[in-house]
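Engineer: Let's see this in three dimensions:
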Amino acid sequence: MANRLSDASSSLNDLIMKGQMLNPGPPARYRLYTTRSDLEKDGKIRKWTFGQKYDNPQNKTVLMVGETGTGKTTLINTMVNYFLGVKFEDKVWFEITDEEKRAQTESQTSEITVYEINSDEKHSSLTIVDTPGYGDTRGRDKDTEIARNLHQLLIHGTGVKELDAVCLVLKASQNRISDRLRYIFEGVLSLFGKDIEDIIVLFITHSDGGPPTNVLQAIEKEKIPCCHDDENEPVHFLFNNRQSEKRTKRYEYVYKSSWEMGESSLKEFFEFLKSRQAKSLTMTVSVLRERLQLEACVESLKERITFTEAKQKELAEAQKSLKLNKEKIENGEDFTMTVTIAYKEKVDITNASWWDQKATSCRECKENCHEYNCWAAINAAWCHVMEGRNCTVCNCPDSKHVREARKYVIKQRKEVVTFDQLLKKYTNKDNATYDEECFRKMETKHGKLLKTNKKMADLDTSLKRLRAENEEQKKSLVKDAYMAIVKLSEIALKPNSAFTIQHLDFLIPRVEEAGTAEWVQKLKNMQREARESTKSAVGYFRRVVGFFSGK
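Structural biologist: Modelled structure (predicted):
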């Protein structure tokens, strides 16, 4: 149990009694006793609560985003100490984070941590949402998982419903936005609605107290959306990150200056919060859900286009065989033809990564409607691609779907067939539609030839019709993906992010094939506008994906 300080105020002693001493200091370091609750049963969204909750307290909620090494953890603890009223002269430092546990879990998971601090004196609370660093060496799957966890936090009954600030954490020494950091910002900002921009601020760490010129210039150059002050500078706050270091008499002034810098910045920050209206996350939830559906739609589109193209090849091959063997067919010769058949087969996926071990598929269409990162839903009806009891990918009712550790894969096989088998396969009948009685009376060679030619004509017509239907289906799928991307761009703060651009690369050639010039131009405009600010982020994204896919 922690020891009381004889010269401390009663409120400070009360805090000390609610923590475990880590180091006698000075400053004496304590870890606050907290209560953990998991908003999801798998522990991917965890909440640590300190202090007694009050009915209808005044609350401020901030979201922290930053790379490993920027001092985000120290910054969170700095905010906690400020909110609880701890002063430099108190010679104590309280921590709500657990560095050892964080180090163990962050290398394995994508947990989102919510810290809720309740102040007895203020009868108010502060909620800090800490997101793991995007774009680390665990790749795209981990980043996508973070997005889904954040989505779950926003829609959970006791989750976060509004935000007072989004804090982008940067080191003062940064004079450029790295590919990785840009990728992080792209990923986070793509999750929010456009109305969130005026509450995005910069927390600049490891600062000497001087103007952070390099960082601000880098932010402006990269056009990172954020709030600007009256002088048109990005709203920013400075921190030194030395508050918890053991103090010595020789450097007392350095530690005091560091503390005062953080205290002054947080005073300004909380004043800033008073000047802003908290943002409802209704639009953000819409963006997240739309993005999840877009991902699933485009992934399904890629598969379905691949399948239709394989079917086109199959049908073209059948037509070619029909033409090449026309004389043999007319002569009634006994022969066979080889055709490459495209088909789908359900396979086991239990050996996939745990977040890909279950997929939502449609029994009616034989389509994978949500193949990747479909781990959160308890059944197909709860899958993110479902809306209004129907699937947003294939439009079939949710009752036609199943969520299981199996998915459809496209396969091909060689089939040796006779002309009659080919006829039956593609016309769904043994004989063509004409007057059988008439031809039965015509036993002449000419009559038989007419009958054979009619069969061949029917088969050719059927093959052409099937190819046309395939092409129309492909156009319809391209239209669905186009509409999803356009809708996302209308509501997202950062619509031209690396996450969206990688889909444009795939979609534009297909839209061009469909011959819709206006759509092509719109997508190319989106791509061109994003190229300068996201080129490196997309490159980083592809390098990460390539590394983990072995490509």
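Engineer: Going by C-alpha atoms from here, please, whenever you check contacts or count neighbours.
Structural biologist: Will do.
Engineer: those helices in this structure, which residues are they?
Structural biologist: 10-16, 72-83, 99-106, 140-155, 179-189, 213-222, 252-274, 282-324, 326-330, 419-427, 436-440, 445-491, 498-514, 517-549 (DSSP state H).
Engineer: got those helices as CSV, with mean neighbour count columns?
Structural biologist: As requested, the helices of the chain are exported to CSV (neighbours: other CA atoms under 10 Å):
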stretch, mean neighbour count
helix 10-16, 17
helix 72-83, 20
helix 99-106, 11
helix 140-155, 20
helix 179-189, 22
helix 213-222, 16
helix 252-274, 17
helix 282-324, 20
helix 326-330, 15
helix 419-427, 18
helix 436-440, 11
helix 445-491, 18
helix 498-514, 18
helix 517-549, 16
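Engineer: looking at the ones you listed, which is closest to Ala376?
Structural biologist: helix 140-155 (8.3 Å; CA to CA).
Engineer: another one to check against the first:
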Amino acid sequence: MSLFGKNLERNIVALITHSDGRTPENVLRALEDAKIKCSRDEMNQPTHFIFNNQQNTQRYTTEADKSALKYFWDVTNAEMDRLRDFLAKTEPQPLITTVEVLNERIRLTACIQNLQQRIKLTELKQNEIKQIKEVYNKHKEEMEKNKKFTIKVDEPYKDKEPISGGRWGLVFLDGAVTCSVCEENCHYPGCTMARKPGHCKVMKSGRCTVCTNKCPASVHVKENWRYEIKTRKIQKTLEAVKVKYDENKPECETKSSLLENLEKETIKLTTEWMMELDEAYSHVIRLEQIAMNVNSGSTMVHLDFLIDKMKEKGDIEKVQILEEMKIRMDEDKEGKTQWQGVKKMFKETLYIK
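Structural biologist: Below you'll find the model as predicted:
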């Protein structure tokens, strides 16, 4: 149910097989307990049709058996007429919203994966800055006198890691969609049938919805490698460190002290991943607006992560919204468990016109 847009609710009905012709109380109760969204009749019950074609039963036996078979035939025939009438008067719905739901789920997953990588890189960069601060505070006078004074730090960097991929002729099918400007993995595992990055589902209106700068599709590539965050132990001079953390400041600005620049860089790194966190949150909210059932497994697996990071950010309002959503999902999960038990007793099929 989480695949469909909300506009399809009235087009979903239950076809109940192996019926004895009476009202299927257990099945209807199971539909209610599992919170299955579907069309409703004048009694506000799930619109349903009952069938029993007795296809595995010997046809020519006793007169009693023949009477029973005729009864089941008549019930099924009448219900088929009802189903035909329902389909005739039910307006078909476009699948535009359903396609948007599917794309939003893909973008949410890709956004979370990118966010996790960005947080990892931020933590490694902050660890590098912490190491520089510790050495600078310990050897400040010596470092100021000797510009060639070297320190050892764990420097994070991005490397291209080979992945399994495949081609069909000249078309690359299995691969990672990456941004050559931001040097980030925008979609991995990627869209298998996307022949080029512009066809990937994380692209919207010609731009990426995932990478840091939301770059145009034209600067993305789809290849059999992805960016992997690694660290290496290197030696740096005080002068090189100062240049690195001063290089982005406008010439008109007075150069700040090394410690001030390191602190500003730490704040900048944290701000960047927090912005991406808000982007992931917006995908969840959009799904709640358009999806028939936002409480899917693909959304649920990300909620704990989002809640924890929102708490770190200190956004109490969004934490509350996500926690309420998680409570609803847990309740639906309990309903689904009951539904699985009922499925052992009844066969049910959901159809969409």
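Engineer: about what we covered before: make TSV out of the helices of the first structure and add distance to Asp398 of the first structure.
Structural biologist: As requested, the helices of the first structure are exported to TSV (distance: least, CA to CA, whole Å):
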stretch	distance to Asp398 of the first structure
helix 10-16	52
helix 72-83	42
helix 99-106	35
helix 140-155	21
helix 179-189	30
helix 213-222	43
helix 252-274	43
helix 282-324	15
helix 326-330	47
helix 419-427	31
helix 436-440	46
helix 445-491	19
helix 498-514	26
helix 517-549	31
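Engineer: mind checking which of the ones you listed is nearest Val393 of the first structure?
Structural biologist: helix 282-324 (5.4 Å).
Engineer: The closest one vs the second structure, average offset?
Structural biologist: Mean deviation of helix 282-324 of the first structure relative to the second structure after superposition (mean CA distance after the TM-score superposition for the first structure): 1.9 Å.
Engineer: relative to helix 419-427, how tilted is that helix?
Structural biologist: Put simply, helix 282-324 of the first structure runs at 150 degrees to helix 419-427, going by axes from the mean of the first three to the mean of the last three CA atoms, to 10 degrees.
Engineer: Show where stretch 13-23 of the second structure falls in the first structure, residue numbers please.
Structural biologist: Matched against the first structure by TM-score structural alignment, stretch 13-23 of the second structure falls on residues 201-211.
Engineer: Need the distance between the two termini of the matching stretch.
Structural biologist: 16 Å (CA to CA, to the nearest Å).
Engineer: Off-centre distance for it?
Structural biologist: Here stretch 201-211 of the first structure is found 30 Å from its chain centre; the criterion is CA atoms, centre = their mean, to the nearest Å.
Engineer: which parts of it are buried?
Structural biologist: The neighbour-count check on stretch 201-211 of the first structure (16 or more other CA atoms under 10 Å) flags 201-207, 209 as buried.
Engineer: is it possible to export those to a markdown table including distance to Thr452 of the first structure?
Structural biologist: Shown next, in a markdown table, are those (distance: CA to CA, whole Å):
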| residue | distance to Thr452 of the first structure |
| --- | --- |
| Val201 | 77 |
| Leu202 | 78 |
| Phe203 | 80 |
| Ile204 | 81 |
| Thr205 | 83 |
| His206 | 85 |
| Ser207 | 87 |
| Gly209 | 91 |
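Engineer: so which of these comes closest to Phe239 of the first structure?
Structural biologist: For those, the nearest to Phe239 of the first structure is Thr205 (4.7 Å; CA to CA).
Engineer: Not counting residues beside it along the chain, what's closest to the spatially most central residue of the first structure?
Structural biologist: Ranked by distance to the mean C-alpha position of the first structure (CA atoms, centre = their mean), the top residue is Thr144 at 3.8 Å. Excluding the flanking residues, the one nearest Thr144 of the first structure by CA to CA, 6 or more residues apart in numbering is Asn373, at 7.6 Å.
Engineer: Which residues are in contact with the one you found?
Structural biologist: Contacts for Asn373 of the first structure (CA atoms under 8 Å, 6 or more residues apart in numbering) come out as 141, 144-145, 355-356.
Engineer: Alignment lookup: Glu161 of the second structure to the first structure.
Structural biologist: Per TM-score structural alignment, Glu161 of the second structure is aligned with Val347.
Engineer: From His503 of the first structure, how far off is Arg289 of the first structure?
Structural biologist: 17 Å.
Engineer: which residue numbers in the first structure go with stretch 307-319 of the second structure?
Structural biologist: By TM-score structural alignment, stretch 307-319 of the second structure lines up with residues 508-520 in the first structure.
Engineer: how long is that stretch end to end?
Structural biologist: Termini of stretch 508-520 of the first structure sit 6 Å apart (CA to CA).
Engineer: returning to that earlier point: the match of Glu161 of the second structure - how many residues pack around it?
Structural biologist: 11 (other CA atoms under 10 Å).
Engineer: do the same with Lys89 of the second structure
Structural biologist: Lys89 of the second structure has 8 nearby residues by other CA under 10 Å.
Engineer: What's the match for Ile132 of the second structure in the first structure?
Structural biologist: Match for Ile132 of the second structure (TM-score structural alignment): Ala318.
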